[in-house]
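A.B. asks: fold the stuff below for me.
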Amino acid sequence: MPAIHEQYSEELRAEFDYLSSWLPNTHLELGDVGRLHRDRFERLTSLADVGIGFAVRERERGVDLDYSSAAEVAVSTDVDGGPLARVAVSFSRRHGIVFQARSCRISEIADREALGRRVLDLAAAGRWPAAQVVVTEVVATGPAVILVSQQQGASVDLAASAEALSGTIPLASASAGLSIVGSKGVGVKVIAPDGLTPLFRVSGVRPRLFGRKEFGGRGPAGSTVGGPAEGRTAESRTAESHVFAELTYEDVGA
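C.D. replies: As a prediction, the model looks like this:
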């Protein structure tokens, strides 16, 4: 069975079409530069530190996200008429996930084409390592709760005000006053009233999948359909053979 962070990454990517940060409370920012490694992002530097500026575009506001592993998680709320209510979350399998987040905002680097040209120039000059990527899109949440079971039969009991737990995504809605009453076998418990950056996308340099080399015949070493490599700069050869594109963990093979 996949490790806990691999299962978490696989399920959230299938549901939301984003990469996920691990641990879920890892803080990410647009322009962070680093490497994808075993379903995690390892920050090394930033676009600002390598001399690249960029504009930011806010794409969406106020989107609520609610996900739990299909048929593997049960959430029950007990409101007895008093000021407090209890929530019981149980997991029928290992690595089951509950992900609730309110008021999610999506921001992205506005001109990725211009960014791509700058990064390809750095790559051609040997100043952008092949495995390096840049965070080009981030989902920042409002109040959020993330739970991941460590074992089959795990459970967690939580308490909060009955009024706060009455929303459509009750755990996230009540996160500011949510307390853990009891827990068994739950490996990750993230309660974040001030929000998280749990989802993101990255781009980096990769070989052109359908460039002229693939469609042309083989000539002298380093040649393309457009002519021999002699007389062309390293920068022009890089521009022809590589692109700046969105990448995933599978693309980098880490």
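A.B. asks: only C-alpha atoms from now on, for both contacts and neighbour counts.
C.D. replies: OK.
A.B. asks: ranges for the helices of the protein?
C.D. replies: In the chain, the segments counted as helices under DSSP state H are 4-16, 112-124, 170-173, 212-215, 234-241, 249-252.
A.B. asks: need the winner for burial among these.
C.D. replies: Neighbour counts averaged per stretch over the helices of the chain are highest for helix 170-173, at a mean of 26; criterion: mean count of other Cα atoms under 10 Å.
A.B. asks: which elements pack onto that one?
C.D. replies: Other helices and strands packing on helix 170-173, by 3 or more Cα pairs under 8 Å, 6 or more residues apart in numbering; DSSP states H and E, are strand 97-109, strand 144-149.
A.B. asks: can I get these in JSON lines with mean neighbour count and distance to Ala123?
C.D. replies: As requested, these are exported to JSON lines (neighbours: other Cα atoms under 10 Å; distance: least, Cα to Cα, whole Å):
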{"stretch": "strand 97-109", "mean neighbour count": "22", "distance to Ala123": "19"}
{"stretch": "strand 144-149", "mean neighbour count": "25", "distance to Ala123": "38"}
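A.B. asks: CSV for the ones you listed, including distance to Asp32?
C.D. replies: Compiled in CSV, the helices and strands packed on helix 170-173 are given as follows (distance: least, Cα to Cα, whole Å):
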stretch, distance to Asp32
strand 97-109, 11
strand 144-149, 23
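A.B. asks: closest one to Pro170 among these?
C.D. replies: Evaluated over these, closeness to Pro170 peaks at strand 97-109, with 8.3 Å, by Cα to Cα.
A.B. asks: by contact count, what packs against the closest one?
C.D. replies: Contacts defined by 3+ Cα pairs under 8 Å, 6+ apart place strand 97-109 against strand 56-68, strand 132-140, strand 144-149, helix 170-173.
A.B. asks: here's the other one to compare against:
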Amino acid sequence: MPKDRPRKYIKAVRGATRMQPSWPPSAHRELGDVGVFRDGQFERKGTMESLFGVKAIPRDVPDNSTSYHCDSNGNVRIHSHGAAGVAAGPAAADASLLLDFGKADAVLFHATGCWSEEIKNIESVEARMRKLSEEKKWPRGYVVVTEVTHAARTTVLMCQNSKERVELKASADPGVSGLDLLTAAGGLSWAGGSVAGLQLLSEGELTPLYRVRGMVRHWFRDDEPGYLDEGTTEDEQGEGEWYVDEVSSETFDVGDEDDE
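C.D. replies: Predicted coordinates for the structure are as follows:
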């Protein structure tokens, strides 16, 4: 797999969902996980409890989305034929999907039956992060997973070249069509056309999306209220305090640098 494919996948899905996508898509994330983003990917170091003595207590996020979808800004077109059979019948039947990818590295991401959890005692977690930062004991670039989204079914495809076509077969209840076929309970299977460079078909019980927070420095400017330059040297001007905020791999990536 090309080295930049994970970053392209993460950028596409994050742009559509406003959440950090797991990489690989089947990777498991848990509340309180601590790590760094390295070249777009989350590198786990431990947990808030094991590393810093604060246990993350979960609670459900109210009124969150039950489904998420990404088609690379319309560059993946879906053509479907619903399952045949008697609508009232209980048996599943085969349906077909034809996916046209309009550009290289286009991503189709679809997750349904979603529910999210967040850290209930987030104030305690953030207080610990700030305290460690003040003591210069919070490692540079470290982030904490503060929200995870679970999905009953997740489908991910990412093509390799432009104008590729993928044919899939879905086992679904009669009458099911369109996007619902992407997460058919009976499963999806490849039926022809191009073989996607990344393929995850109607996989159950994943955590495909999450959010993290990190320590961010606020740089004061001389035109901001509260900026004081009297008695400071040139090197000291512009220094600000650290605070906790939501971050992503697009803005908080340590790259190949040593994060210790």
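A.B. asks: out of the helices and strands packed on strand 97-109 of the first structure, the one nearest Ser223 of the first structure is which?
C.D. replies: Comparison of these against Ser223 of the first structure by Cα to Cα identifies strand 132-140 as nearest, at 26.3 Å.
A.B. asks: which strands and helices sit next to that closest one?
C.D. replies: When contacts are defined as 3+ Cα pairs under 8 Å, 6+ apart, strand 132-140 of the first structure sits against strand 32-36, strand 97-109, strand 199-207.
A.B. asks: picking up where we left off before, if we compare the helices of the first structure, which one ends up closest to Asp194 of the first structure?
C.D. replies: Distances from Asp194 of the first structure to each of the helices of the first structure were compared using Cα to Cα; the shortest belongs to helix 170-173, at 10.5 Å.
A.B. asks: quick one: that closest one to the second structure mean distance?
C.D. replies: With both structures laid over each other, helix 170-173 of the first structure and its partner residues in the second structure are 3.1 Å apart on average (mean Cα distance after the TM-score superposition for the first structure).
A.B. asks: check the offset of that helix from the chain's centre.
C.D. replies: Helix 170-173 of the first structure sits 21 Å away from the centroid of its parent chain (Cα atoms, centre = their mean, to the nearest Å).
A.B. asks: let's have the helices of the first structure in TSV, adding distance to Pro198 of the first structure.
C.D. replies: Written out in TSV, the entries for the helices of the first structure read as follows (distance: least, Cα to Cα, whole Å):
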stretch	distance to Pro198 of the first structure
helix 4-16	10
helix 112-124	22
helix 170-173	14
helix 212-215	38
helix 234-241	33
helix 249-252	16
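A.B. asks: looking at those helices, which is nearest to Pro143 of the first structure?
C.D. replies: Comparison of the helices of the first structure against Pro143 of the first structure by Cα to Cα identifies helix 170-173 as nearest, at 5.4 Å.
A.B. asks: the residue nearest to Asp121 of the first structure when sequence neighbours are not counted and Trp128 of the first structure, how far apart?
C.D. replies: Computed as Cα to Cα, 6 or more residues apart in numbering, the closest residue to Asp121 of the first structure that is not its neighbour in sequence is Glu235, at 6.7 Å. As for Glu235 of the first structure, its distance to Trp128 of the first structure is 13 Å (criterion: Cα to Cα, to the nearest Å).
A.B. asks: mind checking the end-to-end distance for stretch 110-128 of the second structure?
C.D. replies: From the first residue to the last, stretch 110-128 of the second structure extends over 36 Å; the measure is Cα to Cα.
A.B. asks: touching that stretch from outside, list them.
C.D. replies: The contact list for stretch 110-128 of the second structure (Cα atoms under 8 Å, 6 or more residues apart in numbering) reads 31-32, 48, 52, 54, 56-61, 64-70, 146-156, 182-183, 208, 244.
A.B. asks: so how far is that stretch from its chain's centroid?
C.D. replies: On Cα atoms, centre = their mean, the centre of stretch 110-128 of the second structure falls 13 Å from the chain's centre.
A.B. asks: do stretch 64-84 of the second structure as well
C.D. replies: Here the centre of stretch 64-84 of the second structure is set off from its chain's centre by 17 Å, with Cα atoms, centre = their mean.
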